[in-house]
Each structure stands twice: as C-alpha cells, then as structure tokens.
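J.: Coordinates for the following, if possible.
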Amino acid sequence: MKQLTRIRLINWHLFENTTIDCQGTTYFIGINGAGKSTILDAVQFALVGGQRDVRFNQAALSGGKRTLASYVRGELGTEGQRYLRGDATGVAALEFKNPDGTFFTHGAVIDAYEDGRSPDVTYFIVHNASLNDSWFFKTPGQLFDTRAFKRHLENFALPPNASARVFTRLEDYRVHLLNRLGQLKDSFPAKIVKGLAFSPLTDIRSFVHNYLLEENLLDVKTLQAQLETLRHFESLAADVRERIDSLARIEDLDKERLANRRRRITNTYVARRAQADVYLDELKSRRLELDSAKLDFQREEIQRGELSRNLRFAQSALTDAEIALRTDQTAQREKELRDKVTSLTAEQTLLTQRQADFDRSLAAELADAKKLKKFLAADKLEIPSALDSFLTEHATRNTEHALRNTQEALTTLGEHFSREQTLLNEQATQLTTEATRLEDDIRKLRTGDRETSYEAEAPNAARLRRILRAELGLGANEVVYLCDVLQIPNADWQNSVEGLLGFNRFTLLVPPAHYDDAMQLYRKHKDTIHGAALLDTESILNGTRNTNINEYALAKEVTTSHPAARVYVNLLLGHYVKCDTVEQLRDHRTAITQECFVRRNFTDSHLNPRVYKRWFIGERAAPRQIEQREQRIDEIAGELKNFNKRETALRERLALTRAKIRPFVELETALPALSRLVPLESELAALNKELATLDSHTVETLKAEVEKYQHERDQLQAEVNAAERKLGNLEEKIKQIETESIPGLERSADKSINSAESFLIQENADEETKSDVQKEFERRRERQPLEVILQNASRYENDYQTAEGRSRDRLREAKQAYSIRYDFGTDDADDAARYVTEKVKLVTSELPNYENQIAHQRGLAEQELVENFIHRLREQIEDARQQLAFLNDTLANLRFGGERFEFINQPAPALRQVFDMVMDSQQVMGDSLFDSDFRQRHQQGWDLLFERLTSVHDNESAELRELQDYRNYLQYDIRIHYPNGDRALLSQINAKKSGGETTTPFYVAMAASFAQAYRLNQARPSDTIRLALFDEAFSKMDTARTSSALHFMREAGLQVLLATPPDKSGSLLPYVDSVCTVVRKNNHSFVIEIDKSEMMEKLESQ
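T.: Now for the predicted structure:
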C-alpha cells in the first residue's frame, strides 16, 4: 500500500510554514477554531483539486463558507483585520511512500489576490522523490508564484530516476494523480469529499450510486434510431392502411353510386318505354277511329245528295209563289207602305231616345247650375245674368239662346277659379319649401351646426366670414360671431339682451393681426356685401377706458372670456339700466325691462319681437331656435291644411264651370236634330192610316203560299246545312286523324322509343345493363298495366335521382377529403376508378413493401435491443450484484462493536417489470422478442421500455436516464447482524434508533466505499493509497462506538486521518499511530507532535 508520510502547508489559512509527519492513522486533536479542519481541507484539496468540487470546512455549523482564496490569504473575519495576507502564494503538498521504499509528492501552488480575482492554481506531481522545500522557495521566506514555480520545477535538478510534471488543467492533474495513487477510479475524489462531509446515512440508494457503483449509462442512441425508424415505417404502414380504408370506403361509395345510378337508369328507361307503349296503344285506337269516320262520311254523302234534290224542288215552288205575289197591285202598295213605316219607325225610335238623353243632361246641368249659384253666393261673387237666364228661360223653352249665353258665363268663371287655384298652389309650394328648410335647420342645429341660422338671419355677415376664412386661411375659431363668445346666465334677461344687440350679435371678431387684411377683403367685396360688421378688437381694447359699469346695467347680465367682446358689450349695453316695471323707466334716461320696453332719450318703445325672440347667444340659443322653427312648422301645417280645403272647393267649382263647357256645347248641337221629332210622328200616323184601308184578302192567300213554300225550303235548307256541317266535321276529323293524330302519335312513339334507347347510350350503359333494363321493362309489362308502370316510375323518379345525387355527393366529398389529406390531386370524374387503381397499388405494392421494411427494421432493432441493451443491462446488473458480494466478503470478517454489516439488494419496484424482462431474456433462444411468448409474459415491462425509448428525443431525459442506468434496477439496504443472532435493516431502524446507532452505518458504508475504491476486497492486495479523511468524527457516538468505528476502519486496512476535539481523545488513542495537537496563538496555528504512549499514560493516571 502507499502511505501518506508528510503534509506540507505554506500560507494555508493560519499555517504559515508547517510540515506534518504522518505515521499510519494520524489523529489531530484541537479545540474548535484551532485549525485542525484546515489541515484536512488541505489534504482534500491536494487529492481532489479544483475549487468547485472541494468542500472546505464542512464540519462547521455554517456549512463551510471558506474558499481557496480565503485559505491562502488567511481570512480572520475580525473587524480589525479581515485577512492575514494581501496578495499571497500558498502551497498544499502531500508526500507518499511506496511499498518499495520510494516516495512521490503531489500538490498545488496557489496565487490569491487582494483585488478579488479568482486564484491561479498550478498542480504538480514529482515521482521518485521526497518532499523538498527547494521546489517552492526562491529564497528563504520567499515563494515562487505559480508561473515561476512551473518554470522552476520543470528545470529543477531532481535525483536520478525522479521526474516532475506540472499541470495547469485540473483534468490532466486528476488523470495522472489517480493513476499515481494506484489507478483509482474517477469516483475517488467524491468519496474523499463525502468522508469529510459527515451526515447520517439515510439514503442508501444515493450512497450506493455515488460511492459504490460507478455510473455507466447504456448507449441507446442506435436503438432509439432503429426504433424511430421502425416506428416511422410502422407509421407509414399505418398511414397506408388508413389510406386503403379510406379508398375502400370510396370504392364502396362508388358501388353504392353505381347501384343507385342503375336504379335511376332502369326507372327512366321503363318510364320512357312505357310512354312509348302508351302512344302505340293510342295509335291503334286512332286508326280504328279513322276507319269508322270514313265509313260515316260515305253514308252522310249519300244522305246529303237526297236532301239536295228535295231542296231544289222546294226552291222552285217558292219562286213560283213569290212571282204570283209580286205581280198583284195591292200587294205591291202594301209592301211600299210597310217598308216606309219600318224606316220612319226606326228614325222615330232614335229621335225619341235622343230627346230622353237631352232632357236628362239638361236636368243635370240645371241642378249643377243651381249648385254653382249657391257656391257663388257663398264666395260673395256676382252671379252672372246668363246663369239666371238659363235657370228661368228653360221654363219658357228658350233653351238654345240660354245655352249659348251660359257657356260664355261659365268660361269666365272657370278662368277666375283657375287663376285662384294657380295662386293657391304657388303659396302651398312656398310653404312646403319653407317647412323643408326649417326641418333641415333643426337637424343641423341638433348636430351643433349653427351656420344655417346665421345664414338665414345675417347672410352678409355669414358670407363675409366664409370669404375671410378662405382668403386669409383662418380657422373656424379665429373668425367668430360676437354671439358665439357671449353667455347670458339669467334667462329672464335673454330677450332684452338679444333685442338691444340686434344685428350687432353677428359682428365678426378676427385676430388683431388680420384685421387690416380683413378690411381690405371687405372693401373688395363692398358691392355685394353690406351691413356686416367687423370689430376692431385691438383699437377697442386700447382706446376704450376701463369705465365702471352700473351694477344694474344690462351689460352685467352678459358674461364672456373674450376681452374685446367684453368691452364691446359694455359699450353697447353698459348705459341701459334694468327695470322691473314700465313705470320705473321714467327714472332713467336709458333703461329696459324684461318685457323689452326700452327708454332712449326720454322716449319709450317696444323692441321688435321678431328680433329679440330669435336667440343666438349662449347655450339656450340653439334649443330656442329649434323651438321657434318647430312652431313655424306647426303653423305651416295649419296653413297647408286650409289651403287643401280651399283647393278641394276650387276643384268643385272648376268642375261646375270649366268642365261644363263641353256638355253645354253638346246640348246646343243636339237641339236642331230634335226639332224633326214632331213632324215625323205626324207622317208616321198618316202612313199607318192608309195601310189599314187596303183590301188584303187576296194578298193574304198569296202570302200564305209563299210562307208555306218558304218554310219547306228553309227546313230542307237546314237539313242540307246540317248534313254539310256533319260532313265537314267528319272530313275535319278524318283530316285531323290522318294528318295530326296518327303522325303525331307515330312521332311520339318513335321519339319515346328513341329517347329510351338514346338515354341508355347517353348514360354509357353497357350491354349487360341494356339487357337488364329491357328485361325489367318486359317483366313489369307482364305484371302491371301501363298506367301503373308510369305512375310508379314518375313517383320514384325523384327518389332515385336524389339517392344517386346523395351517393354522388358522398363519393365526391370522400374523394375531396382523401385528395386534400393525401395531396392526391383534384378529380372531376363521377366514378372512383383512379382511387380504386390507387387502392390496388397500395394493397399490392406499397403496403407489402412497408411490411417488409418493418420486418427488416424490427430484426435490426431486436438485435440491437438484445445485444446492446438487454444483455448488456443484464451483465451490468449481475456485475453490480457481484461487486456488492465482493464488498460483503470484505465486511464479513469485520465487526463493529460485535455487529456485522451486509449490503443487500433486490429488484427496484419502479422498474420491476423491466428487470424481470431483462433477467428472463436469457431464456429466449432463437425466437423473436417481438413475436414470442416472452413479450406477452413481460408486456408491461416491454411497454414501459418502448414508451421511454420512443416517446422522447432528449437523451438527457430523467425517465430515459433511469432506464439507461443499471443501478436503478436494484433497491439497496444494509442488513445489520447483531451478536445475539438478530438482524435488522437500516431503512427500518433509521427513524427509531439513537444518533449514535444511526451514525454507525455511515462509517461502515464509508469504510466499505473506501475499501472498494482501494480494491481491498480483492484476493490480491492492490498497490493503492488507503487514506480516509474524517473531520469532527464520531461526534454523535458514545465512547464504545467511537473506538469500535476506528477499530473497524483499521481492520479494513485504511490509513485514517481524523480530527476531533480533546473530549474524544481518550477512546481513540489506542487505535491511532500518531497524535498531533493543533494550537492557535496570535492568529497563527501550529502543529505539535505528541508521544502517544505518554499521553495514554497521563490519561490512565487521571
């Protein structure tokens, strides 16, 4: 073994220049604060190196806040002096003796800086040479700094066979140091630090992981990549299967569409063929009807010929009788008289009707004339004499003269009423226009636009304001009306202020700088603008003295923030005194009341209401203007109502005057024709008298014969005409059947048959479909009448079309969804041929290809899983168990106060399923892990393993690292064997035992850890160091356990460096080889070697 022989400390905390000899187990005794812990920290730093991994002064209650810089500079922490040194160089070095008697030394030289920079550290190892101060000191008391030390040691003349290495990188130093200390593992530095950082052993798992079993994560990147590739191919295969399912659904929908299409084609074909058969049956009936009509026509022709002969005979007899009647004189005179009586009677009837119409019209006109006379009297108009004459002369029958004069009077009255109507319409239009304008004003006022009211009240001022804004580029708030900047708080005096200011309310205020330009513009437009006022604000402010205004002056009722407006209002209203009554006006020269009675120069007057009632000042102006306009609109509505009444009356009067001209002209025109009625009646009476005196006996006999033959002729003529009509009807019927019905039915039947056949061609029906639909039609013809076939076909036509449309839509939606999802391109075809072809390709080509890829990749993944994960993991678990078994072999011969300790393990519950699967995998021989019963037996472990291997892509994932680390598959505990044969598990007694009892396993575990690190459990002792460091050791243990602990470590073969206060020394001295007392004086620490035997004698004598 390699033994620590010396510790060299230079400028290390309170040790300025100290060398400590170590013989075997070395015991440092000292009170708290003496510096014993800093010695162990120096040893720790020399063995571990670096500033991040070491834990200085961990036994302190503060948890160890010291740093490397504070050690080198000698931190005191007092108010008077914080550090012993400023910029300083320190040395911490260890000397070891090899079994062959040679030595080697290693350690570090540290530069620490007062300005707070991180220390510079140079590490060194000197082989085959004892510790030599010449390595560190340039001159007595002066150290080399890190850079100079490196150059110095590399060129130092070492003894033969000796060599030195200097390191600036901690990693290089550790590699060489661990090798020099006996080829120790990388976990050794952590065990050194753990020994110093005493803590009760409560987490056995962490202890085993950190100090007993090395971390050796399984490399799963290749396996993950293969599983990812396998999952990728499985995903592709699943996607292909999903696509096949979608395409199969599309194919089913296409079959459904074809079935519905076949039903529709069949139904349509049957309907058209049935319609064709209907036409053929009708054609057969019409041909039979044609034959019957031709036979009837021939019969009627024979009968008509017989009637025509009889008619000729009757006509000849009638002609002979008429000739006899015409040759008789009496008969001739009677005919003449009767013809004339007939003519005159017709004329008399016409004139009588005209006379009746004339009398009615005349009576109506007389009634209207009386009504007109009343209207004229009501209108207080002069009644024309012609109108009176018409009413009176009608009684004397001087009608023609009265009608002519009345026409002229009515024409005059009509013109008068027409003029009045025109004037009335003009007034109504003006009122309507005014009402529209007022409504527009109200709308603008309600939206805050007061320009309209200014335009109406002061158009010249408004126009001048627009010109000033346009020409001078002024804003709306720079050219304002006086009324816009004034307020009248008391509404009772609003009328008085408005009335007195009058048009001064619209005086324009412009900025003083623009006044001259404004006047120039005003002068330019003087021909078109007049009456507008511009206030010279600058002059009125400069030229008007600030005179006091009577507190009763009307100007006090006006408020404004505009200075010039204030002065101007005072100038206009400051002399008017407010009076409550008219009588009080006499007490003042100028005064005014709320009723707007004003006194000026001893004269009283009343202001114009049209001025003062139209408000423009203050917030009440707009509501008042709106109210006034609404009142005016109401007045206009009343006036228009009266106008409508007068308009109605004028229309009535015009109907009785102007509209009567034409009727009077028609009455006047009708009078001459009516004068013939009386002579006509006399002439007609004379003719009737002569007709009555004629001898009519012979004439009557001749007439009777004529009537007889005429009746026979008429009867025969009627029969002939009836026969002609019947023949004509038959001929027409025959012609209609021959030229229209039969050809039409032939065309319809042929069209229906061609339509049925062309429909099949249009629908691209194949021969099988054609044959099937024709058979279906013949089957229905055999079982059902044509009417039923047609009814059923018509009834279900829409259903079949809807079903086909619905199935076509579903097919189109499915195709679109597939095309969008799988980027298959658009398809406007009705069928799914392209998709069926794609399905065949996927089923026969792509899916088998992916399945072959899956099988191949599964074999690779299985090989990787078995060889580099499962078998490797099983080997690691078995190796871990073997290491613990070796450790237990070492512990089997060691006793701790009679107790024996044993590390035990069992499968960890969290990974039990994976553990069982891994340990059982050696039973699988030749079978695929993916498909064998092995997977079924260990399905949960299998799922957990693959979930973590495939669900994360971060190789540093905690869950994945848990699977990779073989140590996580075991659960660890320490079994305590008592001398009486009882046993207990540390995990069960931790919470129940005393501090000393729970502290004991820590030292046992640490001893086991060091024993393993130094390979003491091997059959052949290893050539390694045996150091174990313990600071403030055994503080919670009683004397017996303390001595047992130290004895246990010595039996384990360890060289222990321990530090305790003096109260523990009695029980420890028998088990140590050398004793050093650490003392502190004047901020410096010293180490004094003590003879162990003398000290024991002194303790025994006490």
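J.: Please make it C-alpha for all contacts and neighbour counts, starting now.
T.: Will do.
J.: residue ranges of the strands in the stretch 901-1050 of the chain, please?
T.: For the stretch 901-1050 of the chain, applying DSSP state E, counting those that start in this stretch gives strands covering 970-977, 983-985, 1027-1031.
J.: Pull the distance from the second one to the chain's centre.
T.: Shown here is strand 983-985, whose average C-alpha point lies 66 Å from the average C-alpha point of the whole chain (C-alpha atoms, centre = their mean, to the nearest Å).
J.: which other helices and strands contact it?
T.: Counting contacts by 3 or more C-alpha pairs under 8 Å, 6 or more residues apart in numbering; DSSP states H and E, strand 983-985 is packed against strand 970-977.
J.: Second input sequence below; structure requested for side-by-side comparison:
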Amino acid sequence: MKILKKIKLINWHIFSNETIELSGNTLITGENGSGKSTILDAMQYILTAGSTKFNMAANESSTRTLVSYVRGKLGVEGKEFIRSGDVVSHIALEFYNEESDVIQVLGVVLEVGAQSMAKPHFYKVDQPFEDAWFLEDRKVRNYAEFKQTLKGLQIELDTPTTATQRRTLFMNTMGLDLKYRELIPRALAFRPVNDIQDFIYRYLLNEQNIDIDALRDSIREYRRLEKQLEHEQRYFQKLEIIDAKYTQLKKQEYEVSVNESAIQLLRLNLYKNTIEVNEKQIYGDQQRLKQLAKSKEQANERLGIYQEALADMRKNPTLERLEKLKLALAHAKKEYESNEAILKHVETEYHRLIKTLKSVDFKETIHDGNDVQAIQNQLASIKKAVDQKLKTTYLQKIKYEEEIEATHRTRLELEHDIERLKRQQQVYPENVKKLIVVLKERLSEFYHESVEVRPLFEYLEIKDESWRNAIEGYLNTQRFNIIVEPRYFDMAVKIYDQIKHDMNIYGVRVVDVLKTHGKKALEGSLAQHLTVMDEYVLGYMNYLLGSVICVDSVSNLKEHPISITQEAMVYKGYAVFAIRPEIYKRPYIGQAAIQIQLTQRQEEHKALMQTLIEKRQHKDALEVVENTLESINILNLEVSISGLKDRKTLFETYKLNEDAVNQIQSNPNLTLQLQKAQELEVNIKTLQQEISRSDQAIGGLNRNIAATTEKNEDVKATYEILYDAYERTKDDNPSLLFDAEATMKSSLDASSHNHQRAMDTLQTQNKALSANFVDQKLSLQQDMSEYNHMSNSGYGVGLECIDQYLTRYYKLRDVDLIASRNSCRQAREKSEQQFHDSFIHQLSQNIKQARRNIDLLNRQLRKHTFRDEQYRFDISASKSPHFAQYYKIITSDKEAFPSNLFMQMLSQQESEVMKELFRRITAFDDDGKNEQELRRYTDYRNYMSYDIITTKENGDITRLSTVIKEKSGGETQTPFYVTIAASFEQLISKISMVDSGCVVLFDEAFNNMDSQRIRAMLEFYNNLNIQIVIAVPPDRIASISEHVDTVLAVGRSGNSGFTQRIQYGKNDTQ
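T.: Predicted coordinates:
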C-alpha cells in the first residue's frame, strides 16, 4: 500500500517553506485561521490533479483561488497580499510504497506573474524530494530552474502537457481510477447532514446532467417548423373564410341574377298576356263593330221597307191587315232562321271540336257529319274519350315533371361539383367524405390538436401524363383510401368501428402506413411515375405500385410477375386483362385531374341542360294538350242541341203565314191600311232611334280599336326586346334561365298568379339581397385586408383581386400544408427519436449505473460492522408521482427496444405518460428562464428516492429516514461517515493494494458526534485500507489522537504559518 509520508509547501498562503512529515492516519489540529484547511487544500490540489475548489468545508461560498493561495491573500486593509510581483509556489506530496520500498513524488510548480493568473506545472518524480529541488539558498526556483536542477541531478522528471495526461499520470501513480478525484473534494467538504437525498446528491452520485443539445436542436427545428405550420394554418383558416364568403357572395349574386331573370320573364309573360288581351279586345270590338254595322244595315233596310210600306199604306189603307200577317210571317221566319242558326252553330262548334281534337292528336274515330242526331250520339263517346285522354296526358305530364325534378337534382349536383372543381376542390365518393369528416373531428378532439385526414390521391402527383390512365386504373378505388399519421391509426380504427353502422359507411379503407414505411420501389415500376408528398404515403405507394413494372408493349408484359402498359393492359397472376376505361375516365390524381374533371363535368352539364330543356318542352306540350282538352265544353254543345225545335213544324208555321199574306195580298179589299200605317210610323221612329245609337256605338268602337291598336304596338315593341334578351339567355346561360323559370312559377303560385305582385315580391327580395351583398362584400374585403396584414402578402382588397387569395388558398390546401405537416411530423419524429436516444436511453443508463454503484457500495458495506450495526442503501422510485411513473417506464425492459419501436411497445397509459414527459422537456425555452426546471428532469437522481437501512445484530431493522425525523444528534450522522469511507475503500477493492494509495481528507469532521461515537468511528476507519487525514479544532484532540498515527499542530505567527508534529506513531508524544 502507498502511504503519504511527506508534504512540501513553499509560498502556499502563510506557509513560506514547510516540510511536513506524517505516518498513517493523521490528525491536524489548530485554532481557526491557523492554516489547517490551507494544508488540506494543497493536498487536495495534488491528489485531484488540479481541483481548485478550496476551503469548501469551512465555507461553502469560499472565494479562495490559486492566485490568492500563492500570493498569500490576507484581506487586511493596506496590505492585500503577503507576496507581490512574480511569485513561484511549490507543493509536493511524497508517497512510500511499503511493499516495493519505492518512493514517488507528485507535485506542482505554480508561477504567478505580476498581472497574470497562476500557471501550474505538474510533475512526477520517482525518488524522495530534497530542499535543493525547490530552493537555491533562500531563492525559490521557478519551473525552468526546477527542471534544470533535476536534470543536473540526473533525476527523470515526468511532466504531462495536457489536463487529461495529468489526471491519468497522477491516478496511475496513486493506483486509483478517476472516480477518486471526484470523491476527494466531496469528503473534504463533507458536513453531517440530516437529509439522505442531499447526502446522496453531494457525496455519492454525480450530477451527470444529460447532454440534450442534440435533442434541443431537433426540438428547436421542430418548433420552428411547428410555428411555420401554425402560421400556414392560420393563413389557411383565414383564406378558408375568404373562400367561403366569396362563395356565398357568388351565390347571392346568382340569386339576384335569377330573381332579375324571373322578373324579366314575368314582365315578358305580362306583356305577352297584355298583347293577347289587347288583341282579344280589338277582335271583340271588331266583331261588335261588324254586328253593329250589320244591325244598322238591317235596321236601314227595315226602315226603308217601313217607310215604303207607310207610303204605300197611306196610298192604300186596306193593307193594315196585310202588314200584321207580314209581321206574323216575319216572326215565323225569324224563329225558323234562329233555329237554323242554332243548328248551324251546333254544326260549326262540332266541326271546331273535331278540329281541336285533331290538333292534340286525338286517336278516337270521329264522324265528320252534319246530322244532329249523329252529332248528339257522337258527343257521348267523344266526352268519354276526352276524359281518358285527359287522364293519360296528366299522368304523362306528372312523369315528365318527376324526370325533370330528378334531372334538376342531378344538374344541381353537377353544378356543385363544377363549383368545387373551379375552387380546386376534388370531388370523390360521399362515404369517403363522411368518414374523413368524422375522423378529423373525433381525432382532433381526442388528441387536442389539429389532425390531418386526407384521401390518398391528394398526396400524389403524376410526373408523366402518358401513364395517367394506367396509374388511375390500376389504383381504382384505392385512390380513395384514407391516410392518417401512424400515431393516430389505432384510434382512427376504433372511431371507424363505432360509427360504421349508424352512418352506413362500409368499404372505405383506412391505411396503416407505418407497416409500409420505408418500402422501396423497383426500377422502372409504376410508382416511379408518381411524386409523393409524404414519406409514409411514399412507402405505401411503393407497396402498391413498386412491383408493377411499366412496359412499352403487350408483348413484353409476361417478362415480369406484374406489369402494365400505358394503355392499361395488365399482366398479373399469370393472366392478362384490360382495365375498364370508365375506371380511369374520371381522373383524381394531381392538379391536372381537377381541370380534366372540370371539363368533363361541364360537358356533362351542357348535355344535361339540353335534356332538361327537351323534357320541359315535352312537359309544356302536354300542358298545352291538357289545357286544350280542359277547355273543351261538350256540355254547352249538348245544351245548344237540346234547344233546337222541330224544323218541320217551324217551316209549316212559316208557310201558313206566308199563304195568308199571299191570300190577303190577293184580296183587293184593303180596309186595314190606316191601322197598319200607324204601326209603321211607330216602327219607323224606333228604327231611327236604333240607327242613331248604332252610329254612336260604331264611333266609340272605332276609337277604342284605334287606341288599343296603338297601345298594343308599343307593348309588342317592348315584348320583342324582352324576347330577344330571353333568347340570348337561353343560348348563353340555360341553367340561369331554368332556375329563373322555376322562381317565376313559384312566385306566381305564391301571389295567386298576379304578375305585378310577383314582380314586386321578387324586387323586394333583390333589394334585401343587394343590401346583404354589400355587407358581405365589405366583410369579405375586411378579411382580405386582415389576411394581407397577417401574412404581409401585399394583395389587393377588391373583388377583382380575389383570384390571388384563392390561388394561395388552393396551393396552401393542396401542396404547402401537406408538405409542412410532413416536415413537421418528420421533425417531431426526429425529436421523439432524440428524446429516446439522447434522453430516455441516457437517463436509463445513468439510473442503472447509479444502481450498480449503490449495489457495489452495499457489497462493501456488508463487509463492515459498525459496533453492532450494518448499513445498506435502498433505492426505489421517486416519491414524486410524476418522477415515479417516469422511473417505472424508463427502467423497464421496454427501454431496450430501438427508438422507433419504443413508443409502440408501451401501453396506452404508458404512452401518454411518456408523451407528457416529452411535452415537459420540449416546453422549456432556450433563453434559460426554465433552466433549473429542465435540470430537474435531466438529472437522473431525481427519478429515485433513497434511504439507509440499519440492521442490528438481533435482526432489528430501522430506516434512517424515520430516525432523522425523531433525532438530530451524532447517531444519525454515523451512517454517512461510514459510507464516505466505504466509498473510498470501494475504489481500491478491485485493484492491487500493493500499488495503490488512498488518502481521504476530512475537514472539521465529527462535529456533532460524542467521544464514544468518534472513537468507534476511528476504530472503524483504522480497519479500512485507506489513509485518512483529519483536521479538527484543539478541543477534539483528546477524543481522536489516540486513534491516529500522527498528530500535527498548526500555528500562526503574524503572517507566517508553521507546523509541529506532536505525535508520530501511536502514543509517541514529542
């Protein structure tokens, strides 16, 4: 064993030149300020190969430095240092190997210039030191002189040049490992404590905070990307609002256009109706004019007859009787002619009925005759046939109305799809949409963060359009597979399982992309014609298409297990098949697919509108037939027929009167001429009045006809203008016209078919819509302005600039956000990997090493019994709930798994615990504000709790943590002193005692212990393979001196210190 035998101090604080000899365990005593700690600090400086933590036992906040020791800092006013100028100091420790009889010196030469820090020069010499090494006469040699002196004495000097070499040289000389230089300052600074954890932290377990710089770097990058993503998401949310408001604005604008068109249609119909009414009025007036003219002509004829008759009668009065007979004859004739007119009306109306029926393609056989009885018989069958035709027409009209409604719904869906495509939004199966919405809502709610859920095709872009059909066709419905990040997959599956029945969602696939992560594609495969915007999706696409080889011709298909041509011919499973064109006809992958779909749907919409117009025309034609059939009034015709009298009877009456007149006319006796003349005068006057009224009526009718005709010409001119506009709209925007017609009909129904009231209602609606449009436009422009402010975009804020916002919105939605989320996720995964590798793994290793160290210490402690007690350290999980749950996982076998599997091996509860720890670690700022809190989590010692278990010889067990609460004397401190000594002995237990020397320094030791316990403690130390040096005040000498080999007294005279050996070897007092 190596023993420290001598100490040389030159210019070390108050010691100018002191040689101290000692043997075995040593006690250094002296009053406060005499220099006890100064000697111990010099020894510590050499034993640790350069530690500068001085005087820590006496004062934990000590400011002593090498310079203050070398210059001899006094702190006296007027004289700060003992030495000034250039100063050289020497410290040397001489060790003696009892077994090999070899002496070695470890020392240092310290040089301090007038304005410089201390410059140390460490060395080792394998022979005893002499004063001549350090002094020439009374002058202290500097390092160069020191080296030259030893060289002249042919003494080999071993001088390390680096701190690492120095530590290695000194520890090898002592026969100890580097752990020793850590324990020396701890023992020297040791003070009895009443807290086990504090003792563990100070004296047994190194702090060893984990280096998390790499983790911080990855977290910093993750935060940067996360912040960027947050900005983009805020931009996206604002742009989404802008897009929605603009869509609503366009919708309102369209509603206004529809209402305006409906008003124009109402106006057109109103003008058309006005023209029809005017024409009917003109026609009616013209007919009444004809009737009046005819009546006037007849009245004039009768007036002429009466006037002529009166003139004749006045010539021949006997004609009076003849005139009466003539009147009877005229009445009979009138009645006969009236009956004939009714008959003619029946025949005319019947022929008109036949013509009307023929105009609506009436299929029943109709007899076109004039026989009244035949007509009467025909009317019954016609009435039955009309009723049947009316029913059939009504059913056909209803069928067309249903078809129009279904086609209209399809048209609305198409227009909705077209609008989405114009806004760069893909259109895909409804079940997929519903599941995406539910998953996004539920996952975001569960994880308290925005979770991205998208269909597969949104992550893809086709590089070569010539392979589009092959890719689209081969993927088929897999294009709509739903992608979620791996960490959300399990919860997504649970949600899908919960809602599938209620929402009737089946057949939609959610992809476990983790299983295909990292898969590679074969050279020349279909996968290589795709650009994929997510690394997990890339692995999945390589899984789906990476083995499908692209070939130029069908003749090359069988050269590969799975292959495909551009024309979508596939070889798979030793069979060839062609993919159905309807599968890839509607593309979904990439931005180009949107334009292709938009063109397809616009063409479909155009064809659909043509079909819709044709169906409307058929329906309108059926309405014409229906209205025509409903306008037929067979009952009036039947009533007219029932009013007919017997033609024969009427004719006979007429002939009788005619014969009587002829008879009288043949009678020369005209006695009644006078009476007849009077009647003629009355009739003449009546006729004259009738003719005058007719003249007045004819004049009024002529004026009415002229005015109505003029007014109708103006209406017709306006109607022509409106109709031309209607025709242009019909050609340019059939959808708008279709909706306008529907709005017109509904408004007419609501206003009891009052056109003006319907127009007023629509105009009122348009005023409200226009006012709301202005408000919405202002709101939209405000959002546009806010977006500009938050993003510094510099876009315009007028509606004419909306495309700038929508273009940015589509790019964010379809490209940038996907890329940013992918980058952010990769950064997060890298941080999680660093979290495992740099934090969890290192923390686990530190904890395991600590447990191993404590186990080794416990083994050492088992070898020693202090009085009747044995001590052992107990380590368990921290009493802090947070640290305890972390400790349980960190020290489990799961930690041994690779970082990419670690989180997967944890239960859901354990995973949440680790995520919480990750959040805590990543939440600390880089500005140092939370550095102390961060150190708590990076210090492995905080994850454990500690106790010392004392076992008596009788088997009684006590825990020190319990005893400390009840007692505070020396009995609670004994385990700590035992442990310190055992820690040193543990160092040398694994190496050869012949070549090792373990010196332990205690300053101000055993202060709280009584003499009995001190004696017992020193007896315990004397049985250990260590050499202790204890510094105590004089009042402790009696209880310690008899148990040590050497006792040194330290004194001070002014600014000079000195030592005196008062015992060298046990009981040797000098």
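J.: of all the strands of the stretch 901-1050 of structure 1, which lies closest to residue 438 of structure 1?
T.: For the strands of the stretch 901-1050 of structure 1, the distance to residue 438 of structure 1 is smallest for strand 970-977, at 100.2 Å, taking C-alpha to C-alpha.
J.: hmm, back to that, deepest in the core, which of the strands of the stretch 901-1050 of structure 1 is it.
T.: With neighbours taken as mean count of other C-alpha atoms under 10 Å, these reach their highest mean count in strand 1027-1031, at a mean of 22.
J.: corresponding residues in structure 2 for that one?
T.: Using TM-score structural alignment, strand 1027-1031 of structure 1 lines up with residues 999-1003 of structure 2.
J.: Would you convert the strands of the stretch 901-1050 of structure 1 into CSV that also reports distance to residue 1016 of structure 1?
T.: Shown next, in CSV, are the strands of the stretch 901-1050 of structure 1 (distance: least, C-alpha to C-alpha, whole Å):
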stretch, distance to residue 1016 of structure 1
strand 970-977, 19
strand 983-985, 25
strand 1027-1031, 12
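J.: Quick check: which of those is nearest to residue 49 of structure 1?
T.: In terms of C-alpha to C-alpha, the element of the strands of the stretch 901-1050 of structure 1 nearest to residue 49 of structure 1 is strand 1027-1031, at 15.4 Å.
J.: Following the chain past the strand or helix carrying residue 693 of structure 2, name the next helix or strand.
T.: Using DSSP states H and E, the element containing residue 693 of structure 2 is helix 673-732. Per DSSP H and E, helix 673-732 of structure 2 leads on to helix 734-750 as the next helix or strand towards the C-terminus.
J.: Could you name the helices and strands sitting against that next one?
T.: Other helices and strands packing on helix 734-750 of structure 2, by 3+ C-alpha pairs under 8 Å, 6+ apart, are helix 213-315, helix 673-732, helix 755-791.
J.: just how off-centre is the match of strand 1027-1031 of structure 1 within its chain?
T.: Centroid separation for stretch 999-1003 of structure 2 versus its chain: 63 Å, with C-alpha atoms, centre = their mean.
J.: For that stretch, give me the average deviation versus structure 1.
T.: Mean deviation of stretch 999-1003 of structure 2 relative to structure 1 after superposition (mean C-alpha distance after the TM-score superposition for structure 1): 1.8 Å.
J.: Could you do stretch 722-729 of structure 2 as well?
T.: Relative to structure 1, stretch 722-729 of structure 2 is 4.6 Å off (mean C-alpha distance after the TM-score superposition for structure 1).
J.: Need the counterpart of residue 361 of structure 1 in structure 2.
T.: Taking TM-score structural alignment as the criterion, residue 361 of structure 1 has no aligned counterpart in structure 2.
J.: Surely residue 361 of structure 1 is within a strand?
T.: No: in this structure, residue 361 of structure 1 is helix, not part of a strand, as judged by DSSP: H, G, I helix; E, B strand; the rest coil.
J.: That one: what's it in contact with?
T.: Residues in contact with residue 361 of structure 1 (C-alpha atoms under 8 Å, 6 or more residues apart in numbering) are residue 667.
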